[in-house]
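Student: predicted model follows, preceded by the sequence.
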Amino acid sequence: MSADLAFYPGIHQPGNACTFQRAFISINRLRGRLKPITCPDVVIDSGAFTELERFGRYRHGVEEYARELRRLHAAGVVRITAAVAQDFMCESFMLARTGLTVAEHQSLTIERYDALMVERLPFPILPVLQGFAPQDYVAHLEAYGDRLEPGHWVGVGSVCKRNGRPEQVVAVLSAIKRRRPDLRLHGFGVKLTSLMHPGVREMLHSADSMAWSYSARKQGRNGNDPLEAKRFVERVMAAAGRAFEPWQIPLLSIGAAA
């Protein structure tokens, strides 16, 4: 993780995002919201994992997704740094859920990215590279073609279930970087095990994680407590050899209203 890595703690309760400089929030937690979120750097996730795992499809089309993103931005509800395109993960259990192949998931991911770009939203759209084997990601990279400009910020999907074996994450990131060393890669759902691996850290420009919430719930604590997120961010920064920065200290008490 380079010294300037942007780490986005995943936040279940949108109201807690105001306690952090950065936050990663699913669109599923924001639909219809009217109350502003005073966080200066928010990336909106498409809710891809939940949608495909639970329903085997997206319940909301690209136009509806774009419409809600535009409303959130125009109404001043969220200051959106970027929104993630509606991608299709490629783990075996996701393929079984949709009944499609890796190649079909990759094609659908680009198709939805193109459709979202047509909407001309007033903030960046984060495209996602998908696959399972390292060569899959290279093939998907080639399929994107000139859509990915030099220095493009690009998400890398289908790695969150491989955090227990960070060498597999390194293999995926290395394959992408060998072909396009200029890309700024974002790791979705990267847990501390992988973030502590120097090979992973050095190749990521940014990352997000909800691992703090899962760990808290598993140990009988509050999975929505922003102090749990704060402690996780502290550990991430320590892994990067950085001091914990004042802006990362939660300002609200435990159980802040969403």
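Tutor: Great, that's in hand.
Student: make it CA atoms for all contacts and neighbour counts henceforth
Tutor: OK.
Student: report all helices and strands that the helix or strand where Leu227 lies contacts.
Tutor: Using DSSP states H and E, Leu227 maps to helix 226-239. Applying 3 or more CA pairs under 8 Å, 6 or more residues apart in numbering; DSSP states H and E, we find helix 226-239 packed against strand 6-9, helix 192-195, helix 211-218.
Student: looking at those, which is buried most?
Tutor: Burial of those is given as mean neighbour count (mean count of other CA atoms under 10 Å); strand 6-9 ranks first at a mean of 22.
Student: which element follows it toward the C-terminus?
Tutor: Sequence order places strand 22-26 as the next helix or strand after strand 6-9, per DSSP H and E.
Student: and the angle for the next helix-or-strand element following that next one with strand 22-26?
Tutor: Per DSSP H and E, the first helix or strand lying C-terminal to strand 22-26 is strand 41-45. Angle, strand 41-45 to strand 22-26, by axes from the mean of the first three to the mean of the last three CA atoms, to 10 degrees: 20 degrees.
Student: what about versus this one:
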Amino acid sequence: MKPEDFLMGTHQTGWLEHAGVPLFVSDTRLRERKRLPRAAARWANDSGGFTELQKYGRWTVTAREYASRVRRYRDEIGNLAWAAPQDWMCEPIVIKGGRVGRQVFAGTKLSVLEHLRRTRDNAVELSMIAPDLPWAWAVQGYEPDDYLRCADMIEEAGIDLTSQPLVLVGSMCRRQGTAEAHRIILALRARGLRRLHILGAKILGLRRYGHLVTSSDSLAWSADAFYAAQKHPDNRLILCGGSHPKGGKNCANCLTYALQWRERVLATLNTTAMTSNLGVAA
């Protein structure tokens, strides 16, 4: 994975104008803006599926509404590399509902198979509504066979995933450092899907198999800064070595820290990739 293919997730939409690195920005943030920023670098659009399914257990945004906004982002922000479809994550907590830490999940109460069908059907609908937009296809699942079944379902709809410039892999963020996640990636590659993007990547996972994927995105820098500050009095911990405007107590919204974090991650991944390519690490 090349440095330019590691997308830094952010909820600060204004960073598109001046961060100068590839970003991953959610529709849930951009839709709130009347005036959109102009992108200084390549970026990709997150559909906001995690938030939708977590809060509501369903999509409250129609494909036509979403496509209309993505067209606006492409035209007004510029530099849009690709946009994620409105896919359906397949983790048990998303389907059954419940609580993880401070997050409460409504639960879709559907089967994994139905999530796969809806993931495929939405991507097909988006490509028909707006064939001019740079949609990326996504495969979802929980067990390795689920991902292969999702790929089969998409190809049965007439889409050759092996020829796509990028295929997104979802429902991986809670287990990306595991052997199972590694097996999922290997299974997809063996099926001919070589240009993979891991949604919501964890750095532990990328250290293990980053050399096997084309790109990834991560918002982990913000959570790292926030939780590090929780261990200090008054939740105050400045990690970037500078000072924050408006009295910010930590670096959870700090571009300087985010860029520093990104450089450290890329340095680590480059070292891991070198050893992997030499056959030292799998």
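Tutor: Looks like it came in fine. Since this is a predicted model, take the numbers as computed values, not measurements.
Student: which bit of structure 2 covers the helix holding Leu227 of structure 1?
Tutor: Mapping helix 226-239 of structure 1 onto structure 2 (TM-score structural alignment) gives residues 255-268.
Student: how about residues contacting stretch 259-269 of structure 2?
Tutor: 3, 8, 203, 206-207, 210, 221, 240 (CA atoms under 8 Å, 6 or more residues apart in numbering).
Student: same question, stretch 62-77 of structure 2
Tutor: Stretch 62-77 of structure 2 has contacts (CA under 8 Å, 6+ apart) with 31, 36-39, 45, 47, 80, 83, 86, 122, 125-126, 129-130, 133.
Student: same deal with stretch 103-119 of structure 2?
Tutor: 53-58, 85-90, 93-99, 138-142, 146, 150, 153.
Student: out of those, which are buried?
Tutor: With burial judged by 16 or more other CA atoms under 10 Å, the buried subset of those is 53-55, 57-58, 85-90, 93-97, 138-142, 146, 150, 153.
Student: just to revisit the earlier point, and the helix holding Leu227 of structure 1, how far out from the chain middle?
Tutor: How far helix 226-239 of structure 1 lies from its chain's middle: 17 Å, per CA atoms, centre = their mean, to the nearest Å.
Student: that helix vs structure 2 - mean distance after superposition?
Tutor: Once superposed with structure 2, the aligned residues differ from helix 226-239 of structure 1 by a mean of 1.6 Å; criterion: mean CA distance after the TM-score superposition for structure 1.
Student: before we move on, the earlier item: which of the contacts of stretch 103-119 of structure 2 fall in helices?
Tutor: Applying DSSP state H to the contacts of stretch 103-119 of structure 2, the entries found in helices are 53-56, 93-96, 146, 150, 153.
Student: want to throw those into JSON lines with distance to Asp75 of structure 2?
Tutor: Output for these, formatted as JSON lines (distance: CA to CA, whole Å):
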{"residue": "Leu53", "distance to Asp75 of structure 2": "28"}
{"residue": "Gln54", "distance to Asp75 of structure 2": "30"}
{"residue": "Lys55", "distance to Asp75 of structure 2": "30"}
{"residue": "Tyr56", "distance to Asp75 of structure 2": "30"}
{"residue": "Ile93", "distance to Asp75 of structure 2": "37"}
{"residue": "Val94", "distance to Asp75 of structure 2": "33"}
{"residue": "Ile95", "distance to Asp75 of structure 2": "35"}
{"residue": "Lys96", "distance to Asp75 of structure 2": "39"}
{"residue": "Asp146", "distance to Asp75 of structure 2": "36"}
{"residue": "Cys150", "distance to Asp75 of structure 2": "31"}
{"residue": "Met153", "distance to Asp75 of structure 2": "32"}
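Student: and those residues, which is closest to Glu180 of structure 2?
Tutor: Nearest to Glu180 of structure 2 among these is Asp146, at 12.6 Å by CA to CA.
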